[in-house]
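Student: for reference, the sequence and a predicted model appear below.
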Amino acid sequence: MLRAAGRIRRQHIGQAFLSIGKEKNYRGEVSAFSPSHTCIHLSCISQMPQAFAVHSRHVLEGNQATHTYSTPSSAHVSLTTPCPSTSRRLGADCGRYPSGVMVMVDAFTCGTNKQRKRILREIQECPAARGYFVHRETSRQLAQAMALTTLPCRAHSVMIIAHRLGCRFKSNHFESVAYHLSLREHWSSVPLLVSLARHHCGRATARLLNWKLRAFIECRRFDQLNYVMTEFIRDNIKPIRRTFHLLLSAHLRNQNLDAAKRAIQMMENAGFPVDASTHALISTVYRSLGLDTQVHTRALDALHSIDSRMATRVLNSIIQHFLDVGDELGAAQYIEYFSLTGVGVPLGNNITEVVGAYPPMRHPTGPANIVRVNPDAATFTMLIDYFANKRHFTQVRNLLTRLAEAGVKPDSGVVASLIRAFILNCRDDLAVSLLTSILHSTDLAPALCDLMGVKAVPEPPFDVRDIPLAVHAFNAILGRAMELRGLSGARFIFRVMRARGITPSLTTIEIFLDYLDRTENATPRQLIRILRSMSTTISGLTLRHLHIILRSILRREKYLFHGSGWNATASKFSPIRESTSALPQGRILLDSDTFNIDGGAKSRRQFTYDSSLRPIVLSLSRRGIRSDRATIAMRLRHESMLDPSLDTARDVLRHMVDQGMHPNQYHYVALMDGYAKGGNMRVAEQIMRAARDAGFKPEVVMYTVLITGYGRQGKPELAMRAFRRMVSAGIAPDVPAIDALAHAYFVVGAYKVARRILLQLWTEVRPFQHELQSATLKQLATAFRANRGDQASQRQPLTKHQQRLLNCKIRGFQREWKQLELQRGPRSLSGRLDGCRAWLLDCSWYNLAKHRV
């Protein structure tokens, strides 16, 4: 627990993520690593070099770069002999160019104006160095090589040096450099390059402005979109269809359907009517708004008119939509459109058998007229992730065979998916083997095996020799490394990334924060401080980072409002039991305006976390980022605690629908939980039926909400009935569902029934520990909730035999409950019911909770 660990523990966290930017000899780090080695104090860590801050302090739009560097002591450099302080850092970045060239570029980048003039004179006087900067094609090739290094700002310096030495570039030279920046996803450097091109060439081009628009989209700077469009007008440049497509995709990715409609109107007014490529584009970026069959139908009709690459992206997006909502039948039908190159068997046939042996899809035009589309690496990445989450590891291996048959070249995404699949299959040795193979280093194998506690594998399970190293592979193994070794594992992975020149991504921050929240139980304030510190190392904040903090705050709000443990509810029904909650009731930790990213935080009241969270919310708001469906789902949970009538929650949900966002199962669960806590179980049941009608199959979470709601009302019979309905639907119970059922009987004093439920249903989620056979009910409940198992895994549906066994156990629970009721007598039963009614009538929101949605 972080709170109990004190300052040293917090310093370990700081050391873990600050090691991303540490510059140290990697071989020394590997030899010194040991799983039992404790982290040193933060005070022992050298400060992060300023050169690493290049990636964090970007000016996406402006006149002058504001990158911060450490100023060299001398501007004198040599063409062939690099500086000792930088030779270790350059490594493979030098490529086919002499290391002295890069040293000169770095010295020019971080030097003062006086030092830059001296460097220009030295280059002018050195024929070997001048040859790289005085010819346009040579300088362009050097800038492209610099764009592929870990510090892409070197490309700008090359263009500036060449321009000052008399080299005059054309717009296409800057366009090629922007393309190479996009290959390494150095999007934050593209706007500055476009501004430099406009300064050198006198005006920009439509392609350069499109690159700038794409860079702002990837950097989530939606506030700059209108500024780019004004640049077209200022330079008298006519936008092309791709310009409007970029603008349309940006608004859809930002959940701004009204702005997307205006972009389509602007495109039509400019003489570009909506065509098949427009419908295809909409389907690929519509995922954030939800599943829309009309969008999919139009995109499917456009497959005949678009190129093969775009057709593959369209099908990948549609299939991913169906997999997101759990519609395996819909996904299997669209997989039939894929075909294997040189093989007559469609890819979808094998997948259809796995997802449930559904009948073949009935196509309106007949199977002979189906458009066959070739899969790509993203297709296999999506399917590998799906089968791994379903624990179909045999099909994961079959997909590797299909990948070779299709002639698809695997990429880093496929490697990351395979690493995750091996970890889920408890084959950490194969995951380590795959990572060391893509690292092309035999020195790392012993250290990684020592880190993960596995033995080395002679041969990797998949040939990855030609796949470039990317951050995705490290993100795939980071969570497992922290699970096994804690913050020491994160520190080791970060240092390997630093040594290999891999910049951590926004997903890296998300994985790190999620671990601190779920495993280390970091407080919201600690998460906020860590996020703000890491955002200075890695540029950008996203809504997914904010979601982790909001989730932590909502969990604490729930504890403050409803308490924790079985005694919190049992004290309301027992005349001798007192409430154990020592925290003030009704304390609000967060203002509702904090969830309104569109307008920022405007509340005048001071809440517990508003002062800490407000800068993050304002940062997202100033960049034009709008609330997504996950943020609104958290808002619904928050409003359900503030307003038991859920009037505000219903208004929020209606506003989301009006904005074009489709509710998913999380929104239905949030509403169900709100009405269940308010005691209106009839409406909660209606919401679950509405979710079923909307295409979302009831999950174990929905039934758990019902079981918990009936348990809070002191109605264990209805809680058991909801549990039985869940079993009859083939849904396997998990730890929270069984815990809620036992809690329902504990509330009314049926301790023997609660104990029997835990003992007999324990094996449904994990093997039973026989030493707990004689434990007390409190010890059983504590041990049962201590380890919830793999909650991320999707358990298989119950078979008919398993359903019959569970129903037999349920009937035994019900018989024991009836015998207990007969022993208590009718007076005890009526007294308990009268106490339940009195408690409900005493609640100030009882009458308000009767209203329906």
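Tutor: That came through, no problem. These numbers come from a predicted model, not from an experiment.
Student: from here on, just use CA atoms for contacts and neighbour counts.
Tutor: Will do.
Student: the strand or helix carrying residue 192 packs against which elements?
Tutor: Using DSSP states H and E, residue 192 maps to helix 190-201. If you count contacts as 3 or more Cα pairs under 8 Å, 6 or more residues apart in numbering; DSSP states H and E, helix 190-201 packs onto helix 153-164, helix 171-183, helix 206-218.
Student: using CSV, lay out those helices together with mean neighbour count and distance to residue 660.
Tutor: Converted to CSV, the helices and strands packed on helix 190-201 look like this (neighbours: other Cα atoms under 10 Å; distance: least, Cα to Cα, whole Å):
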stretch, mean neighbour count, distance to residue 660
helix 153-164, 22, 40
helix 171-183, 20, 31
helix 206-218, 22, 20
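Student: now tabulate those helices in a markdown table and tack on distance to residue 316.
Tutor: Below are these laid out as a markdown table (distance: least, Cα to Cα, whole Å):
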| stretch | distance to residue 316 |
| --- | --- |
| helix 153-164 | 34 |
| helix 171-183 | 21 |
| helix 206-218 | 20 |
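Student: elements contacting the longest helix anywhere in the chain?
Tutor: Ranked by residue count under DSSP state H, the longest helix found in the chain is helix 800-842. Here helix 800-842 touches helix 716-728, helix 751-761, going by 3+ Cα pairs under 8 Å, 6+ apart.
Student: comparison target, given below:
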Amino acid sequence: MPWRVGRDLRQLSQAAHRVLERVHIPHHSLCVIAQPLHSTRRVLWPPAVAFKLKHSHAPTVENASHLRENQVPQEPGVPLSQAGLRTDGSQEGADGSDLEPLAPSAEVLSALSGLFAQHPTRCTVADLRSSRTQYIVPVLRHPHHGPGLVLYLLESRGLDLALWTLKLASEVGQKFPATFYGQLAAWLTTRKRWRDVLRVTLFARKSLGHTTTSLLNWRLQALMEIPRYVSVGEALALFEKEGVTPSRLTYHLLVSMHLRNCDLPSALAAIGAMESAGIPVTSKTTAVVMLNYRSLGLTPSIKAQALDVLRTTSNDQVATAVLNGLVQLMLDAGDMHGVVAILSSLMQAPEDPSSAPGADSIPEDGASNDKIDPALTPSTFLPHRRNVANVATYNILLEYLANQGDLSHAVRVLQEMRAAEILPNSRTAAALARLYFATGHANDALHLVAGTLVNFPAAVSVLPHLGYTASIPPEQPIPPPTPPTIEIFNSLLLGALKDRGLEGLYAVLSMMQVAEVEADATTLTILLSYKHRREFASPRELIKIVRLLMSSGVTPTMQHLHILLSSLLRQEREGTRARGWHVYPSATSDSVAEQPACTAYSHPTAGITFHTRRKHSNLLRPVVQSLTDRGVQSDRVTFGMRIKQDGVVKHDMEAAIQAFRAMVDSGLQPNIYHYAALIEGYVEAGDMEAATNTLRTARAAGLQPNVTVYTIIIFGYARLARPGQAIKAFRDMVAQGIRPDVPAIDALVSAFFRAKAYGMARRVLLRLWPQIAPLEDNLLEAPLRELAVTFRQLHVDNEDIRERLTSEEKCALRSTIRKIAKRWTDVTYKGLKARRMGSASHVVTRTPKYTKPLGG
């Protein structure tokens, strides 16, 4: 169907161009705004209309290179200016609040526009005289009107005309001080216009004839946010060349830059250079590290330093930043209980439980009074003695619960926010929209989006095309309206693509155009992920989309590369993946490996190369070259794909282990995905002992295996026709409270099929079917092949979110597994007894109704 592929590519490219052609900002950063935690009980916004909650859900964790349907990808790190840590007691972090745009008269504006059209590069005093527009000179020379005019033009007409006016004002005698340029850069920073910040700092250097520490720091931050990473030596050499002294902020920006780039040695070098310059490490340095350490993963030493700062610092801004960074790192590792323990050890809970924030919140409309897991009760992990929790603290918790699909506890976090008088912001709204879409409350999510678009009726009119019904009131809490942001639209785009496909994409892009919200790199990541996962687009098609947008000025990021590499890796693996229950994967690869252009682990691709894919490599080269030229290094996701390719595709476990060790040596902390890649490699090699030992190592490291890891183990035993071991692994998974999904049950059934126990395979499938969906009566007598094919089709509807088992469900499922295990023991015993008596086992090798290979 080449014509259909080409049509979809053209449609997606045209839709993306409608908004993405104006994209210049590839960075989507987290927002941390320091606000105190109050204890009054005034309700700030109304509670839920109906407190009728469905079961909470937790997602089935997939490969690290995949974007979950209900998850917005986020860049690690938080801008220091937004964290309240940028100033370091100086005037460098001035936010430009004393600058006010002053609209000129229509005559002055018309004269400037005309001069700009006639002399687009440079306008001199002679040009002014010849055009008889000398009357604008007093305005340009005025100490307040001149800067105000520049800011007005910057806001309304863009940077080109604003900088042109700056040059013209300098020609007629206006002297803009260095602080003005710093305030101009700060104004652009609040709008994330990083490339314009670079232009302003460059023009300031030419206009003043010199530069300042503040202007160089603005330039350094803009380079970090683009991102374009520079070495510590290169950055400090620039300061030395300009004859200015680096400040503490300079070194903090260098630390942030290299931590975001997963370059721990360079970050340590920046801290060493700071100490050599006579600037000691303080609690603010620790806060900077915590805000940007997310890309590396939590380590015991970082955790210990964070706890020490929280216990000793008297600076609430520093404590807030450290707290939020630590909570984010621990939640990334899935350690909610650790978050509870950390905060409980730091903050003393109130003696009277009824005085805790939110303690007066009671279930509404007949909601259940069941006891909530204390590890997820917000009143147990929000501080009471110190005002260090702010809106960002709650947002981190809400985003974690949104990714888990845990609606009930997310609503309780919102109740805590109301009780603590913490006003929700746009990031709160984005997390809630993602949560409501993921848990089946799409109309509530659309109500929330409609609230942000009250000033854009044309955009609201598009919402019914996404299923919005204004007449149906929301069932879940809807916070007060916030201005529309790209984060909210990205959450809307995730839900719209899932429910409406490309039709939803067109609707969201048109709404963004009406609301004048520009797309960012995350928007493109969501689009690529949709094409990759939902439409199974070929690597060539995805690469062409990225190349097409690069020609429009879009800067590729590591998140884009992750999807492209994942698509190539999936295509390469198709030749070695097992199909059905009868087929065994080949032990070796027959394709000839192309010699890698770069095998260095620090390369953006972590040295990943693909077999017989030279055309794809040529297409991918400009994307990789763009990242390489900007100094971008590999991260944990690319390392995970390198480990998986070496172990699973190339069947080279020595190379996989070497890549794993190289990742650890570089300071990147492995997560469950990296261990899963090693486990899958051992399974492919048939070494189940090494696979189970690796699983135990991961658990000893504090990582919680997910359903995917257990499925790999179960499948490994199935390949070796060991149903007894497969049952044991399945039972261990259930004991951990992990709900089995379609692949896990399918892998267990295949273990009996491989052992030629076809009757047991059919019986196990029928017994476990209700864990996924109700079993229809017409399937009770269906042959095994029909059952297997029908069951696998259910995975589409159940792959997004899988909640953990409740205590009752766990007990019931363990009882079912015990019965299956006992039945298999009896079957095996009877088979052995029959063989000893010299007769063929009619139980184990009974002829099935359909014994041809089942399709994968």
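Tutor: Received it, and whenever you're ready, just let me know what you need. Since this is a predicted model, take the numbers as computed values, not measurements.
Student: TM-score of the superposed pair?
Tutor: Superposed pair, TM-score by TM-score structural alignment, normalised by the length of the first structure: 0.79. Supporting alignment: 749 aligned residues with a Cα RMSD of 4.0 Å.
Student: how long is stretch 707-726 of the first structure from one end to the other?
Tutor: Using Cα to Cα, to the nearest Å, one end of stretch 707-726 of the first structure lies 10 Å from the other.
Student: check contacts around whatever residue of the first structure lines up with residue 749 of the second structure.
Tutor: Aligning on TM-score structural alignment places residue 749 of the second structure opposite residue 742 in the first structure. Counting by Cα atoms under 8 Å, 6 or more residues apart in numbering, residue 742 of the first structure touches 753, 754, 755, 757, 758.
Student: which position in the second structure aligns with the first one?
Tutor: In the second structure, the position corresponding to residue 753 of the first structure is occupied by residue 760, as judged by TM-score structural alignment.
Student: distance check, the residue lying closest to that match once chain neighbours are set aside against residue 839 of the second structure.
Tutor: Leaving aside its chain neighbours, residue 760 of the second structure sits nearest to residue 752 (6.4 Å; criterion: Cα to Cα, 6 or more residues apart in numbering). Distance of residue 752 of the second structure to residue 839 of the second structure, given as Cα to Cα: 21 Å.
Student: how many neighbours does residue 440 of the second structure have?
Tutor: Using other Cα atoms under 10 Å, residue 440 of the second structure has 12 neighbouring residues.
Student: quick one: map it onto the first structure.
Tutor: Under TM-score structural alignment, residue 440 of the second structure pairs with residue 426 in the first structure.
Student: and if you look at residue 419 of the second structure?
Tutor: Mapped onto the first structure by TM-score structural alignment, residue 419 of the second structure lines up with residue 405.
Student: quick check: the gap between that match and residue 413 of the first structure.
Tutor: Distance of residue 405 of the first structure to residue 413 of the first structure, computed by Cα to Cα: 19 Å.
Student: with neighbour numbers in mind, choose between those two.
Tutor: Set residue 405 of the first structure next to residue 413 and count neighbours by other Cα under 10 Å: residue 413 wins out with 20 against 13.
Student: touching, that one and residue 471? I think so.
Tutor: No - Residue 413 of the first structure is not in contact with residue 471 according to Cα atoms under 8 Å; the separation is 9.6 Å.
Student: residue range in the second structure corresponding to the helix holding residue 192 of the first structure, please.
Tutor: Mapping helix 190-201 of the first structure onto the second structure (TM-score structural alignment) gives residues 197-208.
Student: buried sites along that stretch?
Tutor: 197, 198, 199, 200, 201, 203, 204, 205, 207 (16 or more other Cα atoms under 10 Å).
Student: list the contacts for the first one?
Tutor: In other words, residue 197 of the second structure. Neighbour list for residue 197 of the second structure: 185, 188, 189, 218, 219, 222 [criterion: Cα under 8 Å, 6+ apart].
Student: so which of the residues you listed would you say is closest to residue 633 of the second structure?
Tutor: For the contacts of residue 197 of the second structure, the residue nearest residue 633 of the second structure by Cα to Cα is residue 222; the value is 18.3 Å.
Student: and that closest one, what's its match in the first structure?
Tutor: The pairwise alignment with the first structure assigns residue 222 of the second structure to residue 215, based on TM-score structural alignment.
Student: distance check, its match against residue 190 of the first structure.
Tutor: For residue 215 of the first structure relative to residue 190 of the first structure (Cα to Cα), the value is 6 Å.
Student: same deal with residue 656 of the first structure?
Tutor: Applying Cα to Cα to residue 656 of the first structure and residue 190 of the first structure gives a distance of 34 Å.
Student: with residue 710 of the first structure instead?
Tutor: Taking Cα to Cα as the measure, residue 710 of the first structure falls 57 Å from residue 190 of the first structure.
Student: ok, residue 337 of the first structure next?
Tutor: In this view, residue 337 of the first structure and residue 190 of the first structure are 37 Å apart by Cα to Cα.
Student: now do the same end-to-end measure for stretch 696-704 of the first structure.
Tutor: Across stretch 696-704 of the first structure, the terminal residues are separated by 16 Å (Cα to Cα).
Student: and that stretch, which stretch of the second structure?
Tutor: Per the alignment by TM-score structural alignment, stretch 696-704 of the first structure matches residues 703-711 in the second structure.
Student: can you list contacts of that stretch?
Tutor: 60-62, 333-334, 671-672, 676, 679, 695, 698-699, 729-730, 733, 738-741, 743-744, 747.
Student: swap in stretch 538-553 of the first structure?
Tutor: Contacts with stretch 538-553 of the first structure, where a contact means Cα under 8 Å, 6+ apart, come from 55-58, 219, 504-506, 509-510, 513-514, 517, 523-524, 527-528, 531, 535, 589-590, 616, 620, 627-628, 630-631, 634.
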